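Undergrad: Structure of the sequence below:
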Amino acid sequence: MRVIGIETSCDETGIAIYCDEQGLMAHQLYSQVKLHADYGGVVPELASRDHVRKIIPLIKAALVEAGCTKDDIDGIAYTTGPGLVGALMVGATVGRSLAYAWDIPALGINHMEGHMLAPMLEEHTPDFPFLAMLVSGGHTQIVRVGGIGQYELLGESVDDAAGEAFDKTAKLLGLDYPGGPRLSALAEKGVAGRYRFPRPMTDRPGLDFSFSGLKTFAANTIAKEKKLAEEAGADGVDEQTRADIAFAFQDAVVDTISIKLRRAIKATGIKRLVVAGGVSANKYLRIKLAEMMDKQNGEVFYPRIEFCTDNGAMIAYAGLQRLRHGGDDSLEIIVRPRWPLDQMDAI
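TA: Below is the predicted model:
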């Protein structure tokens, strides 16, 4: 079975073709980073328009890459949500329309389910059940995964997600969009111990997260250093100070995630961990979680770096799993800007 995956939830247009026998046959991705850089963040209307321009050429390119024609495709999977409603409508409309024209089934896929199953694209994959740490855009969630569609939400962010806090703190440090990766790069030059940031919500039971206060702490720290620099006659905060603040912030986020995951492992007894989403590409996070899981005698799984951010491959894989079990949407085109994982159907 060969499935086209279409991902247009935010600022990447991702198209892929996945086969249950041959694996990933094609992977096309267009990023809108340059388009949104001048605005310091994603502009939803511009994102939607760019998806319209790129989606059909990328589908054609994926078919060429895979050596396929439309007659070789058995189904289409497209991201239904969560995401930006206009961007989602582009992928859903094109995916559903192509499926109707080609007389094949089509199915809307949960974006977060796609991220969670992205490690299944690798050679070494986790067995069910496993714990999933999802750190993607506006989501920070710990999920117990018993199988496809068998998802129990154990904890999530009650305000800013980790990725949002990274981006907002990066802006406070004067870093360009996309802020998260730039903050991580700056943190590599930082020195440990100069600043100590709080580990929010770790002094109380539970697995929920809160990173809004951490962002505020960073803002206050930066403001204090700016004042000291002005009093000393300096032209702003020096590069090393900015790097040390970035390190302390990143260390606090990663340590908070580690603390919560240790609690989840203790509560569930599950020592297989999947980490997915854009923040899962963070080098420091990977190092610290590898150390943690080694102490737990467990194992951690990641998608390759190119599949940490939004992509069509994860949607194609998730779609194939559901389509071959009889999944098929009606002709009505529906998108879900908010779509909790625990509302998914099991297969």
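Undergrad: From now on I want contacts and neighbour counts done on CA atoms only, so please keep to that.
TA: Will do.
Undergrad: Verify the contact between residue 258 and residue 292 for me.
TA: Yes: counting by Cα atoms under 8 Å, residue 258 does reach residue 292; the two are 7.3 Å apart.
Undergrad: show me what contacts residue 149?
TA: 342, 344-347 (Cα atoms under 8 Å, 6 or more residues apart in numbering).
Undergrad: Not counting its neighbours along the chain, what's nearest it?
TA: Sequence neighbours aside, residue 346 is the residue nearest to residue 149 in space, at 3.7 Å (criterion: Cα to Cα, 6 or more residues apart in numbering).
Undergrad: For residue 189, see how far away that neighbour is.
TA: 45 Å (Cα to Cα, to the nearest Å).
Undergrad: Settle it for me: which of these two has more neighbours?
TA: residue 189 (16 against 12; other Cα atoms under 10 Å).
Undergrad: thinking residue 152 is in contact with residue 342, fair?
TA: Yes: contact criterion Cα under 8 Å: residue 152 and residue 342 qualify, at 6.0 Å.
Undergrad: for comparison, sequence B:
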Amino acid sequence: MRILGIETSCDETGVAIYDDEKGLLAHQLYSQVTLHADYGGIVPELASRDHVKKTIPLIKLTLAEAGLMQKNLDGVAYTAGPGLVGALLVGATIGRSLAYAWNIPAVAVHHMEGHLLAPMLEDTPLPFPFIALLVSGGHTLLVEVRGIGEYQILGESIDDAVGEAFDKTAKLMGLNYPGGPLLSKLAEKGDSTRFTFPRPMTTIPGLDMSFSGLKTFAANTIKMNGNDTQTRANIARAFEDAVVDTLVIKCQRALKQFHMKRLVIAGGVSANRHLRIKLKELMSSIDGQIFYPRMEFCTDNGAMIAYAGMQRLKNGEHTDLSVKAFPRWPIDQLTSIKSEN
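TA: Predicted coordinates for the structure are as follows:
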């Protein structure tokens, strides 16, 4: 069985084809970073228009890369939410229309479920249950995962997601958009002993998180100490250390509370080198295992949507003829399915 996956939830257009026996056959990705850079952030209308231009050409390229035609496909999966409603509607409309024209089923996929299952694109087996840390641009979640669709949200950011906090803090330092990766690169040159930022909500019980205060703390630190190159590097290092330590503390707490020794980290921020090192150290200290996608599948991509869509299609799920998008869609509202993984 082969399925076409389409991802258009935000500022990246991703298309992939997944085979349930051979795995990932082909994938293409187009990033809108250059388009939005002049505005210092994502412009939803521009994002939607660019998806309109890029999705069909990428589908053609992906089919060509896989050496397939539409008659070789058994389904179409598309991201239905959460995300920017206009961007979601582009992928949903194209995905649903192609499925109708090709007379194959269409599957509406949850964007964060795609991220959560992205490590399953790798050869290393990922057994259930596990704790998942989902850290994308707009979401920060700790989730107990018992199986595909069996999700319980244990904690989340009550304000900015980690990715948002990185980008906003980078903007305070005068870094270009997207600032998160640039901030992390700058932090490598920083002195970890020069500034100490708070670790929000780590001294109180619970698994919820807060990161917007770190942005304010960074702004005040810049105001009091200047904004020369080394000072910015020191502030970047202090900020990143605070974020990473907070996430590690929360993961450690969740693993202990739910008696787990397997941790999945996924989403764009899961590519952060410092975070991966610290979480690997944590899992080594408790004789546990950590799983994450390869770098190219940390950010939004069609491969994760194709994989998640395959699992749901094999379970008999598909959409009707209506085109729907869900900009807000809690992951714990998904139905559970049986999986061979």
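Undergrad: picking that back up, what residue of the second structure matches up with the residue nearest to residue 149 of the first structure?
TA: Counting by TM-score structural alignment, residue 346 of the first structure lines up with residue 336 in the second structure.
Undergrad: Report the secondary structure element holding its match.
TA: Under the criterion DSSP states H and E, no helix or strand holds residue 336 of the second structure.
Undergrad: Contact partners for the residue nearest to residue 12 of the first structure when sequence neighbours are not counted?
TA: Spatial nearest neighbour of residue 12 of the first structure, chain neighbours left out: residue 31 (4.6 Å); criterion: Cα to Cα, 6+ apart. Residues in contact with residue 31 of the first structure, defined by Cα under 8 Å, 6+ apart, are 11-13.
Undergrad: gap between the residue opposite residue 55 of the second structure in the first structure once aligned and residue 15 of the first structure?
TA: The criterion is TM-score structural alignment: under it, residue 55 of the second structure has residue 55 as its aligned partner in the first structure. In this view, residue 55 of the first structure and residue 15 of the first structure are 8 Å apart by Cα to Cα.
Undergrad: More neighbours: which of the two?
TA: Set residue 55 of the first structure next to residue 15 and count neighbours by other Cα under 10 Å: residue 15 wins out with 33 against 24.
Undergrad: Confirm the more buried one sits in a strand?
TA: Yes: applying DSSP: H, G, I helix; E, B strand; the rest coil, one finds residue 15 of the first structure inside a strand.
Undergrad: Pretty sure it sits against residue 311.
TA: Yes: counting by Cα under 8 Å, residue 15 of the first structure touches residue 311, with 7.0 Å between them.
Undergrad: Now for these two: what residues contact both?
TA: Common neighbours of residue 15 of the first structure and residue 311 (Cα under 8 Å, 6+ apart) are 7, 29.
Undergrad: hmm, back to that, for the residue nearest to residue 149 of the first structure, give me its contacts.
TA: 147-150.
Undergrad: any chance of the residues you listed in TSV, with distance to residue 26 of the first structure and secondary structure too?
TA: TSV is the format used below for these (distance: Cα to Cα, whole Å; DSSP: H, G, I helix; E, B strand; the rest coil):
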residue	distance to residue 26 of the first structure	secondary structure
147	26	strand
148	23	coil
149	25	coil
150	28	strand
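Undergrad: Can I get the buried part of those as one ChimeraX selection?
TA: Applying 16 or more other Cα atoms under 10 Å to the contacts of residue 346 of the first structure leaves a buried subset, and the ChimeraX line that selects it is:
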select :148,149,150
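Undergrad: Looking at the contacts of residue 346 of the first structure, spot the one nearest residue 84 of the first structure.
TA: residue 149 (22.7 Å; Cα to Cα).
Undergrad: Quickly note the distance from the closest one to residue 345 of the first structure.
TA: For residue 149 of the first structure, the distance to residue 345 of the first structure - Cα to Cα - is 5 Å.
Undergrad: Also residue 297 of the first structure?
TA: Distance from residue 297 of the first structure to residue 345 of the first structure, by Cα to Cα: 32 Å.
Undergrad: how about the strands in the first structure?
TA: 2-7, 12-19, 23-31, 75-81, 106-110, 130-136, 139-147, 150-156, 272-276, 299-301 (DSSP state E).
Undergrad: nearest to residue 338 of the first structure, of these?
TA: strand 75-81 (6.3 Å).
Undergrad: How about residues contacting that closest one?
TA: With Cα under 8 Å, 6+ apart, strand 75-81 of the first structure has contacts from 1-9, 88-89, 91-92, 95-96, 99, 104-111, 315-316, 319-320, 323, 334-339.
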